[in-house]
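Peer 1: here's a sequence, model it:
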Amino acid sequence: MNEQEQLIMNVRDLFNKMAWINKSKMEGSLKGYKPSEVHCIDSIGKNVDANVTKLAVSLYMTRGAISKITKKLINRGLIETYQKSNNKKEIYFRLTEQGEVIYKIHEELHKEFQERDKVVFEQITEEQLESLLSFVEKYSKHLDEEIKKQNLSIN
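Peer 2: Sure, this is the predicted structure:
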């Protein structure tokens, strides 16, 4: 296995470990909510004027999948729709009070995980961190271009 393959495998392994170690705490604190629902709530909470298309792009899901999730979240009283007075065509989403509670629980869990893992980040230099960030950004841009080339859409 060459170094590139090793790096990709290690990144995947790292992501899977993070998901595994966080899973029980997430599921316990957000019982009754699917990960896709929580991520949708999180994205609505972080983005002003979130609509189906913005959510599909940010969550790497189809618009159809987002429509299903948002309908469930509306029915559960976690989000609501609204329209702008200057654009009656577009439908946007915002969190309800109940949705804000879920959003804040999710945010607090991520802060807790970040605090748990702080020890690792304290051991690397600013230059190392900048180098890692630069690599991730370059790789992400490359994948964005591949997505465009392959015409992978959110339909």
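Peer 1: from now on I want contacts and neighbour counts done on CA atoms only, so please keep to that.
Peer 2: OK.
Peer 1: just the helices in the protein please.
Peer 2: Assignment of helices within the chain using DSSP state H yields the ranges 3-29, 35-46, 52-59, 63-75, 97-121, 126-149.
Peer 1: what is the first one packed up against?
Peer 2: Helices and strands touching helix 3-29, as assessed by 3 or more C-alpha pairs under 8 Å, 6 or more residues apart in numbering; DSSP states H and E, comprise helix 97-121.
Peer 1: contacts for the helix it packs on, please.
Peer 2: N22, K25, M26, S29, L30, V38, I41, D42, G45, G77, L78, I79 (C-alpha atoms under 8 Å, 6 or more residues apart in numbering).
Peer 1: the closest residue to the last one other than its chain neighbours and Q123: what is the separation?
Peer 2: Spatial nearest neighbour of I79, excluding adjacent residues (C-alpha to C-alpha, 6 or more residues apart in numbering): L95 at 4.3 Å. According to C-alpha to C-alpha, to the nearest Å, L95 and Q123 sit 38 Å apart.
Peer 1: the two: who's more crowded?
Peer 2: Set L95 next to Q123 and count neighbours by other C-alpha atoms under 10 Å: L95 wins out with 21 against 9.
Peer 1: one more to put side by side:
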Amino acid sequence: MDTYKAINDILVHLFNEIWELEEKAIITEEYKDITNNDMHIIEAIGLGEGNNMSMIAKKLNITVGSLTTSMNSLVKKKYAERIRSEEDRRVVYIRLTEKGIKAYHHHEEFHKKMTDAVVEALDQEEVPVLVKTLNSLAEFFRSYR
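Peer 2: Below you'll find the predicted structure:
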């Protein structure tokens, strides 16, 4: 198999496999009430005092309208909460609850294991090459936005 075909096959299959395997790894018995997509929204909300809907939607590259449906579900299931700004009551912040923070760390652990598996397979001098390669791939995808 030539190099081009090998790289193409890896890339095409890798994205689907990551999405599928991530879902199996993170949607455990404890988190069976949410989806893989919900986990990525939890990740985008992040830890701390919270973000507004526009900031979260921008991180996910989706519309606020699309995010609203998922957010309603996460609030209902007690993974996130809405908090009105004291300064401007029109502004609503989204913050993870204790349950949401636990889910955030669960998802983060999967990503850590995935990253560690890749880095541990490389020699020290190979890591910068991988970072350069992945940055090039990320730039390619950003050019399609």
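Peer 1: would you pull the TM-score for this pair?
Peer 2: Once superposed, chain against chain, the TM-score is 0.77 (TM-score structural alignment, normalised by the length of the second structure); 142 aligned residues with a C-alpha RMSD of 2.8 Å.
Peer 1: report the contact partners of the residue nearest to the spatial centre of the second structure.
Peer 2: Centroid check for the second structure by C-alpha atoms, centre = their mean gives H40 as the closest residue, at 3.6 Å. Listed by C-alpha under 8 Å, 6+ apart, H40 of the second structure has no contact partners.
Peer 1: what of the one 10 residues further on?
Peer 2: With contact set as C-alpha under 8 Å, 6+ apart, G50 of the second structure has these partners: Y93, I94, R95, L96.
Peer 1: now that we have these, which one has the most neighbours?
Peer 2: L96 leads the contacts of G50 of the second structure on contacts (other C-alpha under 10 Å) with 26 neighbours.
Peer 1: surely that residue touches I83?
Peer 2: No. L96 of the second structure lies out of contact with I83 (C-alpha atoms under 8 Å); the separation is 10.5 Å.
Peer 1: burial check on I79 of the first structure, number of neighbours?
Peer 2: I79 of the first structure - counted by other C-alpha under 10 Å - has 23 other residues nearby.
Peer 1: with the one 4 residues further on instead?
Peer 2: Taking other C-alpha under 10 Å as the neighbour definition, Q83 of the first structure ends up with a count of 13.
Peer 1: identify the residues contacting it.
Peer 2: So Q83 of the first structure contacts K89, E90, I91, Y92 (C-alpha under 8 Å, 6+ apart).
Peer 1: tell me which of those residues fall in strands.
Peer 2: Members of the contacts of Q83 of the first structure lying in strands (criterion: DSSP state E): K89, E90, I91, Y92.
Peer 1: among these, which one has the most neighbours?
Peer 2: Within these, most neighbours by other C-alpha under 10 Å means Y92, with 18 neighbours.
Peer 1: so it sits against S85, correct?
Peer 2: No. The pair Y92 of the first structure and S85 does not pass the contact test of C-alpha under 8 Å, sitting 11.9 Å apart.
Peer 1: wait, L73 of the first structure sits on E37?
Peer 2: Yes. Under the criterion of C-alpha under 8 Å, L73 of the first structure makes contact with E37 at 7.3 Å.
Peer 1: who has more neighbours out of the two?
Peer 2: Using other C-alpha under 10 Å as the criterion, L73 of the first structure and E37 rank with L73 on top: 21 against 17.
Peer 1: for L122 of the second structure, give its distance to L130 of the second structure.
Peer 2: L122 of the second structure is 9 Å from L130 of the second structure, by C-alpha to C-alpha.
Peer 1: what lines up with the residue nearest to the centre of the second structure in the first structure?
Peer 2: Matched by TM-score structural alignment, H40 of the second structure corresponds to H39 in the first structure.
Peer 1: number of residues surrounding the closest residue in space to Y31 of the second structure that isn't next to it in sequence?
Peer 2: Setting aside the residues directly before and after it, Y31 of the second structure is nearest to A103 in space (C-alpha to C-alpha, 6+ apart), at 7.5 Å. By other C-alpha under 10 Å, 23 other residues sit near A103 of the second structure.
Peer 1: do you know how far the counterpart of E100 of the first structure in the second structure is from E86 of the second structure?
Peer 2: By TM-score structural alignment, E100 of the first structure lines up with I101 in the second structure. Applying C-alpha to C-alpha, the value for I101 of the second structure to E86 of the second structure is 23 Å.
Peer 1: which one's more surrounded, the two?
Peer 2: Neighbour count, other C-alpha under 10 Å: between I101 of the second structure and E86, I101 has more, with 20 against 9.
Peer 1: fine by me, thanks again.
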